[in-house]
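here you go, sequence then predicted model.
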Amino acid sequence: MPPQRSTRTRLRRVGTMMRTLRESADKTGYDAAERLQCSQAKISRMETGDVGVKLAELEALLGYYLATDEQRTRALTVWKESRHKSSWSRFADALTERFRAYAELESDAALIQRVDISLVPGFFQTENYALALHKAAPHFPSQINIDRAIEARKKRQRRLDDDDPPKVHAIIDEAVLHRLVGGPEIMVEQLQHLHDLSRRRNITIQVLPFGAGAYATLGGPFIMLVFADPEDPTAVYREHLGGGSWVEDPAEVDQYTRTFDDLRKAALSAKESANLIREVAADLDPR
């Protein structure tokens, strides 16, 4: 895990601390909203790190929750750290605000677990595959933004080459291997890259075969980010067309954790999956 946490992780930590203090003080979100004269939705977004907390708001809530001197000092320290500008802000022309927040959290995750049902995960996409995907969505960002989006994707992928890379466990539907994104030549390149990645010690790729039948996440892909520091709870990001949404409620996160474990058991082993990826690539390549 990188020694310096991202802005998003710090915001999340401030929010987690405030939620814990609120619950310990036996206060509701409505109570906190009344204290700040704001909406409950704002309190919720502050506690999940979706929005920043102003110093005056933080001080008011710390007093309202009867925080100890130690808790106050800790909260103010993390709050000051969260004021640093995000390294992902320069991609505002290529990524949505919510996905920039995701990219920040991803950069701090020690373990990334994801389920993909229709496309190769962005972490594993070749440049040609990614470009073909963008060209297939003409109603989304312009050519200039496509270039920037691919640059942002490369920035994310460089984490895989870090001295201390995250562990990545990806479960992909077999349909992903057969969908000809960009044509046979681009798809062969992508599948070969996927096979090469599967040989890395920190990467596990499992294919969920057609024979597995229906499964819980056929409605959409999701990603779980697990952090080395126990102060940072696991977060789930659900992807959909044009954006995504967060799941951070512990009970819901637990449901996704159990679902991922079920899919892991239903999928082919890593070795069987690598063999299948190689076979599909060979069928597409007549040479």
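Perfect, I can see it now. Numbering: from 1, shown residues only.

from now on I want contacts and neighbour counts done on CA atoms only, so please keep to that.
Noted.

and the gap between the nearest residue to Glu189 once chain neighbours are set aside and Leu225?
Closest residue to Glu189 apart from its sequence neighbours, by Cα to Cα, 6 or more residues apart in numbering: Thr126 at 7.7 Å. According to Cα to Cα, to the nearest Å, Thr126 and Leu225 sit 22 Å apart.

follow-up on the earlier one: Gln192 is in contact with the residue nearest to Glu189, correct?
No: Thr126 is beyond contact range of Gln192, at 10.0 Å (criterion: Cα atoms under 8 Å).

nearest spatial neighbour of Ala75, chain-adjacent residues omitted?
Ala75 sits nearest to Val14 (Cα to Cα, 6+ apart), 6.3 Å away.

where's the one you found relative to Glu47, distance?
Relative to Glu47, and taking Cα to Cα, Val14 is found at 7 Å.

who's more crowded, the two?
Val14 (28 against 24; other Cα atoms under 10 Å).

which residues sit in contact with that one?
By Cα atoms under 8 Å, 6 or more residues apart in numbering, the residues touching Val14 are 47, 49, 75, 78-79.

would CSV of the residues you listed with distance to Gly182 and secondary structure be doable?
What follows is those, written out as CSV (distance: Cα to Cα, whole Å; DSSP: H, G, I helix; E, B strand; the rest coil):
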residue, distance to Gly182, secondary structure
Glu47, 42, helix
Gly49, 38, coil
Ala75, 49, helix
Val78, 45, helix
Trp79, 45, helix
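
use this one as the comparison:
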Amino acid sequence: MSERYSPTVRRRRLSEELRRLRHDARMTLDDVVKATEWSRGKLGNIESGQRQRPQVAEIRTLLDTYKVSDPGIREAVLSLCRQSRERGWWVRYRDVLSPKFVGFEAEASVICNWELAVVPGLLQVPEYVELISRTALVRDPKDVQRVVDARIERQRVIFEDPPDDVWLVFDETALVRLRDHPTVLRTQVARLIEAAERPEVTIQLVPHTRLHPGTGGPFVIMDFPSTVDPSVVYLETDTDGLYLEDVDEVARYRRLFDHLRLTALLPEETVPRLREMIA
């Protein structure tokens, strides 16, 4: 199984399918609670995807309750349940990575990332990760190394089987701040220049002298290869982050990203600007 296969995406798809089948059966949550003798909380957690590893027997009970007799539909839903119970590679780094975010990212076909204050994580070099980790008050060398290892593993998985499109726009200030760390600056910029040559990667810098509409903070828009999987906007917070799936909210962030692209240097202007920084 590919490391970019995502149980997170399958779990969300399972939740959508279960809600659809309940609506087709013309049953409310209370109707299902009464029929199954489950708590409303348990049913709600299964439908919302909060139950991380739903049991196949539980899903089979719901299919029986909804009177789903078509063997093809039953097996498709049960397969989604089995797939959602798999463990992604990121589980071993769950103390330093957001499992839900990396789970979505793992299967995204298009990733659009705006960063206000740092280099996008998918292109950070180990020296840069170590520097910003220590700046974020991660003091124990073992903890710092764990953050570095998780970041590098994330990059390896993504770029071994890359998405169709990775579009990274960020404020040049993230690099300007590295002038007091010339070795890190040179290594990081060299990585950006190298990555810009990849066919699926587009990098744009917003010059630090330009006003832009991205001061509200960083975000990532993720689209998926299957039309049954809705796009997601991830807003980073101090905890796990905020995930937006409402069509209007996603559209609003797409417009914002388009404006940021227009504000930034063109891709063909960005690489020369990067070269100037380490000339």
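That came in fine, so what should we check first? Computed from a predicted structure; not experimentally measured.

circling back: filter the contacts of Val14 of structure 1 by whether they're kept in structure 2.
Retained in structure 2: 75, 78-79, out of these (criterion both residues aligned by TM-score structural alignment, their matches' Cα atoms under 8 Å).

closest one of the residues you listed to Ala282 of structure 1?
For those, the residue nearest Ala282 of structure 1 by Cα to Cα is Val78; the value is 51.9 Å.

map that closest one onto structure 2.
Residue pairing (TM-score structural alignment): Val78 of structure 1 is matched to Leu80 of structure 2.

can you get me a residue count around that match?
Leu80 of structure 2 has 21 neighbouring residues, counting by other Cα under 10 Å.

I figured it hits Val9, correct?
No: using Cα under 8 Å, Leu80 of structure 2 is not in contact with Val9; the gap is 9.7 Å.

give me the common contacts of those two.
Between them, Leu80 of structure 2 and Val9 share no contacting residue, judged by Cα under 8 Å, 6+ apart.

Gly213 of structure 1: what's it in contact with?
Counting by Cα under 8 Å, 6+ apart, there are no residues that Gly213 of structure 1 touches.

and it, what's its match in structure 2?
In structure 2, the residue matched to Gly213 of structure 1 (TM-score structural alignment) is Leu211.

with Arg8 of structure 1 instead?
Counting by TM-score structural alignment, Arg8 of structure 1 corresponds to Thr8 in structure 2.

what strand or helix carries its match?
helix 7-24 (DSSP states H and E).

with structure 1 overlaid, how far apart is that helix on average?
Following superposition, helix 7-24 of structure 2 is found to deviate from structure 1 by 2.4 Å on average (mean Cα distance after the TM-score superposition for structure 1).

residues contacting Ala270 of structure 1?
By Cα under 8 Å, 6+ apart, the neighbours of Ala270 of structure 1 are 198, 204-207.

ok, now how distant is the aligned residue in structure 2 for it from Glu197 of structure 2?
The equivalent of Ala270 of structure 1 in structure 2 is Pro267 (alignment by TM-score structural alignment). According to Cα to Cα, Pro267 of structure 2 stands 11 Å off from Glu197 of structure 2.

and for Met1 of structure 2?
28 Å.

who's in contact with stretch 28-47 of structure 1?
Stretch 28-47 of structure 1 has contacts (Cα under 8 Å, 6+ apart) with 12, 14-19, 22, 51-53, 57, 60-61, 64.

mean distance, the strand or helix carrying Ile132 of structure 2 to its aligned residues in structure 1?
Ile132 of structure 2 belongs to helix 126-135 when assigned by DSSP H and E. Here the mean offset of helix 126-135 of structure 2 against structure 1 after fitting is 0.7 Å, by mean Cα distance after the TM-score superposition for structure 1.

right, and the helix or strand after that helix?
Helix 126-135 of structure 2 is succeeded, C-terminally, by helix 141-160 (DSSP H and E).

more crowded one of Thr126 and Gln192 of structure 1?
Neighbour totals were compared for Thr126 of structure 1 and Gln192, and Thr126 leads with 22 against 17 (other Cα under 10 Å).
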